[in-house]
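Student: No sequence on hand, only this structure:
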């Protein structure tokens, strides 16, 4: 199958999911509720964190917290991406797609593209709300753009993982359990909410291998007045490489699904 055909199939399948989201906009709103609560409540309750000796995250905890909340939202949203596959399986849509000439890669990439679009919209909303409450980002539009790119790559990684889990487990409750088991520890084993140097040393060690931490580092560096570009490109490269690997592995999960169908 040609690349042009794969791109066409990806566009059609992505549009299908966007139409479904447009019909039920509550999904987008609900995915914003928890991050907004964390952003506004934590931003106010823990604003004195900046006075802790050794804290080097700047003079505003809200500005420090915003990139972490963006990545938290990207992680939580993408961890549920596999629910679309579960619904398609229950309705028999997945079997019809797999017996049709539909490109397998397009089936996977379309869900990643859809989740990335949602992440873009939600990230801009979170940044806008943070700005209204006083956060100012010296990195400007370019910094916000890089934060969006990091969030999209993080979304691609965990959307692919969620899709693979859905294809293998075929059960909504199992998928929910896997999502919670993975997403919550990854948030706390990163600097999304607190600088890791102020935590136990093993937390900082674990964070070095955590893709959530990679994305948070990119976002925080990009939003600074003088970013560390070497750090940004290195962590963006790791996110991109992991996203490609996860997309490839999750596409292969279609074969396991078909064999056990």
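Tutor: Yes, it's here. Every value quoted in this text rests on a predicted model; they were computed, and no experiment measured them.

Student: CA only for contacts and neighbour counts going forward, please
Tutor: OK.

Student: which residues of this protein fall in helices?
Tutor: Along the chain, counting by DSSP state H, helices occupy 3-23, 26-37, 43-45, 61-79, 83-91, 93-98, 104-132, 140-169, 172-188, 201-207, 211-222, 229-260.

Student: how about TSV for these, with distance to residue 195 and mean neighbour count added?
Tutor: What follows is those, written out as TSV (distance: least, Cα to Cα, whole Å; neighbours: other Cα atoms under 10 Å):
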stretch	distance to residue 195	mean neighbour count
helix 3-23	35	15
helix 26-37	18	14
helix 43-45	14	15
helix 61-79	9	27
helix 83-91	33	17
helix 93-98	43	15
helix 104-132	19	20
helix 140-169	18	24
helix 172-188	10	16
helix 201-207	9	14
helix 211-222	11	26
helix 229-260	17	16
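
Student: So for residue 51, which of these sits nearest?
Tutor: helix 61-79 (9.7 Å; Cα to Cα).

Student: Quick one: work out the angle between the closest one and helix 26-37.
Tutor: Here the directions of helix 61-79 and helix 26-37 differ by 150 degrees (axes from the mean of the first three to the mean of the last three Cα atoms, to 10 degrees).

Student: helices or strands up against helix 61-79?
Tutor: Contact analysis of helix 61-79 by 3 or more Cα pairs under 8 Å, 6 or more residues apart in numbering; DSSP states H and E lists helix 26-37, helix 43-45, helix 104-132, helix 140-169, helix 172-188, helix 211-222 as its packing neighbours.

Student: Next, work out how far apart residue 97 and residue 72 are.
Tutor: 32 Å (Cα to Cα, to the nearest Å).

Student: what does residue 203 give?
Tutor: Look at residue 203 and residue 72: by Cα to Cα, they are 17 Å apart.

Student: what residues are up against residue 144?
Tutor: 219, 222-223 (Cα atoms under 8 Å, 6 or more residues apart in numbering).

Student: swap that for residue 74, sorry
Tutor: Contacts for residue 74 (Cα under 8 Å, 6+ apart) come out as 119, 151-152, 154-155.

Student: ok, and the closest non-adjacent residue to it?
Tutor: residue 155 (5.4 Å; Cα to Cα, 6 or more residues apart in numbering).

Student: isn't the one you found right up against residue 113?
Tutor: No - using Cα atoms under 8 Å, residue 155 makes no contact with residue 113, being 9.3 Å away.

Student: Comparison target, given below:
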């Protein structure tokens, strides 16, 4: 009898599964390393929580009652309108920390040591972004508790509320890949922090996070309505039931279908910037 030689596809399939398993394992090891590092430096977590808490308190009590939302200038209406924007701003501002952490590892030569090990190429970056995602989730929990204390409430069922927080975490994870690319592209952690924040301010303020986009000039309004940040904010307001009475969504597609728009934007950002970051990691000196 003659033995049948295995086909190329039959040989490659286990190899692909093995490579995927190793990549997942290596990514979890790196994520665990970064989480342990965060626990040993609690200031990283504490300062990451203090800033968004300050935003909640300041915006709620300083601007509450000064900005008309849906024809109402009550502090309660603005507080509910505001919170989705604060949540989204918090998860995206974690980008600067992700970039600074990777730049610090590059500066200390740690990335070069990882590159010399027999591990999946993308595992270092994936592990780092997963650890940042855990920190972001912790920050959101604390922030939501503070928001409840100052009077924020949701008006939809638990499933929709949880979906809103999932979209926020997905947006934060997507933006952490932008931070990873920035961290690999600069020479110092300080430059990564500056580079991670300088573009976030126009992104978050030319949006519907803090004021209704329809109050902006026409050219800014169109930018705000197609801003991926605005899509997630709009989706969270819809899922939390935080639209003011009589609110009518703008006609732009992302504002009419914010949940789908948020998902599409976040997945697209992950695909594009993960590809660029892994490519940069492979060629980084």
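Tutor: That came through fine. Keep in mind that this is a model prediction, so the values were computed, not measured.

Student: so which of the helices and strands packed on helix 61-79 of the first structure comes closest to residue 12 of the first structure?
Tutor: Per Cα to Cα, nearest to residue 12 of the first structure of these: helix 104-132, 8.2 Å.

Student: helices or strands next to the closest one in the packing?
Tutor: By 3+ Cα pairs under 8 Å, 6+ apart, helix 104-132 of the first structure packs against helix 3-23, helix 26-37, helix 61-79, helix 140-169, helix 229-260.

Student: Including distance to residue 128 of the first structure, could the ones you listed go into a markdown table?
Tutor: Formatted as a markdown table, these follow (distance: least, Cα to Cα, whole Å):
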| stretch | distance to residue 128 of the first structure |
| --- | --- |
| helix 3-23 | 22 |
| helix 26-37 | 11 |
| helix 61-79 | 10 |
| helix 140-169 | 11 |
| helix 229-260 | 23 |
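
Student: quick one: which of these is nearest residue 199 of the first structure?
Tutor: Of all those, helix 61-79 comes closest under Cα to Cα, at 16.0 Å.

Student: Read off where that closest one ends up in the second structure.
Tutor: The aligned range for helix 61-79 of the first structure in the second structure is 78-96, by TM-score structural alignment.

Student: Give me the mean distance between the matching stretch and the first structure.
Tutor: The superposed stretch 78-96 of the second structure is, by mean Cα distance after the TM-score superposition for the first structure, a mean 1.2 Å from where its aligned residues fall in the first structure.

Student: wait, what's in contact with the residue nearest to residue 74 of the first structure?
Tutor: Applying Cα under 8 Å, 6+ apart, the residues near residue 155 of the first structure are 74-75, 77-78, 112, 115-116, 119.

Student: go with 7 Å
Tutor: 74-75, 78, 115-116 (Cα atoms under 7 Å, 6 or more residues apart in numbering).

Student: what about residue 142 of the second structure, distance to residue 42 of the second structure?
Tutor: From residue 142 of the second structure to residue 42 of the second structure the distance is 15 Å (Cα to Cα).

Student: How about residue 13 of the first structure: what's its closest non-neighbour residue?
Tutor: residue 110 (5.7 Å).

Student: Would you mind finding the match for that neighbour in the second structure?
Tutor: Using TM-score structural alignment, residue 110 of the first structure lines up with residue 127 in the second structure.

Student: got a list of what that match touches?
Tutor: Residue 127 of the second structure touches 27-28, 30-31, counting by Cα under 7 Å, 6+ apart.

Student: wait, which of the helices of the first structure is closest to residue 53 of the first structure?
Tutor: Once the helices of the first structure are compared by Cα to Cα, helix 61-79 is nearest, at 14.0 Å.

Student: starting at the chain centroid, how far to that closest one?
Tutor: 9 Å (Cα atoms, centre = their mean, to the nearest Å).

Student: try stretch 140-152 of the first structure
Tutor: 13 Å.

Student: quick one: it to the second structure mean distance?
Tutor: Looks like 2.3 Å for stretch 140-152 of the first structure (mean Cα distance after the TM-score superposition for the first structure).

Student: again, but for stretch 3-21 of the first structure
Tutor: Stretch 3-21 of the first structure sits 0.5 Å off on average (mean Cα distance after the TM-score superposition for the first structure).

Student: In the second structure, which residue range corresponds to that stretch?
Tutor: Under the criterion TM-score structural alignment, stretch 3-21 of the first structure matches residues 20-38.

Student: What does residue 234 of the first structure correspond to in the second structure?
Tutor: Aligned counterpart of residue 234 of the first structure in the second structure: residue 261 (TM-score structural alignment).

Student: and the nearest residue to that match once chain neighbours are set aside, how far is that from residue 159 of the second structure?
Tutor: Of all residues not flanking residue 261 of the second structure in the chain, residue 254 sits nearest, at 5.2 Å (Cα to Cα, 6+ apart). For residue 254 of the second structure, the distance to residue 159 of the second structure (Cα to Cα) stands at 22 Å.

Student: Residue 119 of the second structure now?
Tutor: For residue 119 of the second structure, the distance to residue 159 of the second structure - Cα to Cα - is 38 Å.

Student: Repeat that for residue 188 of the second structure.
Tutor: Distance from residue 188 of the second structure to residue 159 of the second structure, counting by Cα to Cα: 42 Å.

Student: Identify the residue spatially nearest to the corresponding residue of the first structure for residue 225 of the second structure, adjacent ones excluded.
Tutor: Matched by TM-score structural alignment, residue 225 of the second structure corresponds to residue 208 in the first structure. Of all residues not flanking residue 208 of the first structure in the chain, residue 214 sits nearest, at 7.6 Å (Cα to Cα, 6+ apart).
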